[in-house]
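In: just to be clear, the model below is a prediction. Sequence and coordinates:
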Amino acid sequence: MMSKDTDEIKLIKKAIRGNSTAYGYLIEKHRTYLYKMAFLYTKNEQDALDVVGDTVLKGYLQIKTLKNASLFQTWITRVLINTAHDHRRKALSTLSQEDSAIDSAHASTANQQIPSVEHFDLQTAIETLPDKYRIPILLKYFSGMTVDEIAWTLSIPSGSVKAYLSRGRNELKQKLKEDYLYES
């Protein structure tokens, strides 16, 4: 009897050779993971579903570029992150056009609003991190990737991943510490 890993490696190799059924089985196996990662990145159900759908298509079209079958999950995560970046860029360009009209409408009421005290929980604190810290933290602590896998996925050196993780953790500690101090 073969192990799950051996079966998955065989499916990956078939998918690389162009077997769409094998690719479908792989996506089915990883769909929950893909959705969770997309949702952590987009923070919106519909956007996450769009990103996963585009990732599945791009993955299918690019599967022949996968050199090491044992790195399928890392590779598909890289495709997902790149797809999510593309979606974010498109959304930002659309929003920037709409924002100019909205900004002028809200300019008169902005001075009347009283700033509220924000209460940070861990999820909120993570969402406020810059992408270069947030994404490695999500990949490390929510996906269980190693530093080397994160480096490969993001196409950056391992040393940068370690630095981003450290700086991101420090920013999280600071944000959560400030929240605690405000609540006391």
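Out: All right, it came through fine.
In: CA atoms for contacts and neighbours, from now on please.
Out: Noted.
In: now stretch 75-95: buried residues?
Out: Counting neighbours by 16 or more other Cα atoms under 10 Å, one finds that the buried residues in stretch 75-95 are Trp75, Ile76, Thr77, Arg78, Val79, Leu80, Ile81, Asn82, Thr83, Ala84, His87, Arg88.
In: got those residues as JSON lines, with distance to Asp54 and secondary structure columns?
Out: Shown next, in JSON lines, are the buried residues of stretch 75-95 (distance: Cα to Cα, whole Å; DSSP: H, G, I helix; E, B strand; the rest coil):
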{"residue": "Trp75", "distance to Asp54": "15", "secondary structure": "helix"}
{"residue": "Ile76", "distance to Asp54": "11", "secondary structure": "helix"}
{"residue": "Thr77", "distance to Asp54": "12", "secondary structure": "helix"}
{"residue": "Arg78", "distance to Asp54": "13", "secondary structure": "helix"}
{"residue": "Val79", "distance to Asp54": "9", "secondary structure": "helix"}
{"residue": "Leu80", "distance to Asp54": "8", "secondary structure": "helix"}
{"residue": "Ile81", "distance to Asp54": "11", "secondary structure": "helix"}
{"residue": "Asn82", "distance to Asp54": "10", "secondary structure": "helix"}
{"residue": "Thr83", "distance to Asp54": "7", "secondary structure": "helix"}
{"residue": "Ala84", "distance to Asp54": "9", "secondary structure": "helix"}
{"residue": "His87", "distance to Asp54": "10", "secondary structure": "helix"}
{"residue": "Arg88", "distance to Asp54": "13", "secondary structure": "helix"}
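In: below is structure B, check it against A:
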Amino acid sequence: MDFEQLVKRAQKYDDEAFYELISLHKMSLYKIAYSYFRNEHDATEAVQEVTFRAYKEIKKVRQPQFFTTWITRIMINYCSREYSRKKKTSLQEVDKGVEDSESATLTKIDLEQHIALLDPQLQVVVKLKYFHDLTIGQIADILKCPEGTVKTRLYKSLKLLKVSLAKEWLS
């Protein structure tokens, strides 16, 4: 059975078809959630919540070939809202982590901490591009914005990260 037929069956509340769709997407959804929350519990909770929301709203998918984009967008929106809600606590932890750093060597954790300090719109673009290996076009589809906007956000993000990392390296 092809993907579009599977989506159409799921839109008729065929539970098996919906389960199959979620099974196809759960790992990529988990990776997106994990890139935001950096812990298994919150990432798993996000996948569960997004699965529930997708099940409730599956009729809203107008073109079955865009199901992947649609459910990815739901995940990004959910993660962005939850991230904003937890931002104050997260920033305190990041500040503490930076203060406790004994080495000037840049690690993946250091980079993730710097990314966490970016504006949420910029974070999404960096995470989708570099953590999930999506193309500019795919990111534009997910974010429902022009490719030029994605390129601008990516350029701005990289420029800010370069400045931020340079300051840390020099201090």
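Out: Nice, I can see it. Since this is a predicted model, take the numbers as computed values, not measurements.
In: may I ask which helix or strand encompasses the spatially most central residue of structure 1?
Out: Nearest residue to the geometric centre of structure 1 (Cα atoms, centre = their mean): Tyr41, 3.8 Å. For Tyr41 of structure 1, the host element (DSSP states H and E) is helix 20-42.
In: residues in structure 2 matched by that helix, start to end?
Out: In the comparison with structure 2, helix 20-42 of structure 1 aligns to the range 15-37 (TM-score structural alignment).
In: which residue, other than its chain neighbours, is closest to the aligned residue in structure 2 for Ser158 of structure 1?
Out: Structural alignment (TM-score structural alignment) places Ser158 of structure 1 against Glu147 in structure 2. Spatial nearest neighbour of Glu147 of structure 2, excluding adjacent residues (Cα to Cα, 6 or more residues apart in numbering): Ala140 at 5.3 Å.
In: and that neighbour, how many neighbours?
Out: 19 (other Cα atoms under 10 Å).
In: returning to that earlier point: how far apart are the helix holding Tyr41 of structure 1 and its match in structure 2?
Out: Helix 20-42 of structure 1 differs from its equivalent in structure 2 by a mean of 1.0 Å after superposition (mean Cα distance after the TM-score superposition for structure 1).
In: name the residues that touch that helix?
Out: 8, 11-12, 14-15, 45, 47-49, 51-52, 56, 60, 73, 77, 80-81, 84, 135, 138, 143 (Cα atoms under 8 Å, 6 or more residues apart in numbering).
In: what segments of structure 2 are helices?
Out: Secondary structure of structure 2 (DSSP state H): helices located at 3-11, 15-37, 40-57, 67-99, 108-116, 120-126, 136-143, 147-170.
In: just those helices: most buried one?
Out: Mean neighbours per residue, mean count of other Cα atoms under 10 Å, is largest over the helices of structure 2 for helix 120-126, with a mean of 20.
In: so that one aligns onto which residues of structure 1?
Out: Residue span in structure 1 matched to helix 120-126 of structure 2, by TM-score structural alignment: 131-137.
In: now the matching stretch on structure 2. Mean distance?
Out: Once fitted to structure 2, stretch 131-137 of structure 1 is off its aligned match by 1.0 Å on average (mean Cα distance after the TM-score superposition for structure 1).
In: ok now that stretch, how far from the chain's centre?
Out: How far stretch 131-137 of structure 1 lies from its chain's middle: 9 Å, per Cα atoms, centre = their mean, to the nearest Å.
In: distance check, the aligned partner of Val147 of structure 1 in structure 2 against Lys162 of structure 2.
Out: Matched to structure 2 by TM-score structural alignment, Val147 of structure 1 sits across from Ile136. Distance, Ile136 of structure 2 to Lys162 of structure 2, by Cα to Cα, to the nearest Å: 20 Å.
In: what of Leu111 of structure 2?
Out: Leu111 of structure 2 sits 10 Å away from Lys162 of structure 2, taking Cα to Cα as the criterion.
In: what lines up against Arg81 of structure 2 once you look at structure 1?
Out: Using TM-score structural alignment, Arg81 of structure 2 pairs with Asp86 in structure 1.
In: run through the residues that contact the aligned partner of Asn170 of structure 1 in structure 2.
Out: Aligning on TM-score structural alignment places Asn170 of structure 1 opposite Lys159 in structure 2. Residues near Lys159 of structure 2 by Cα under 8 Å, 6+ apart: none.
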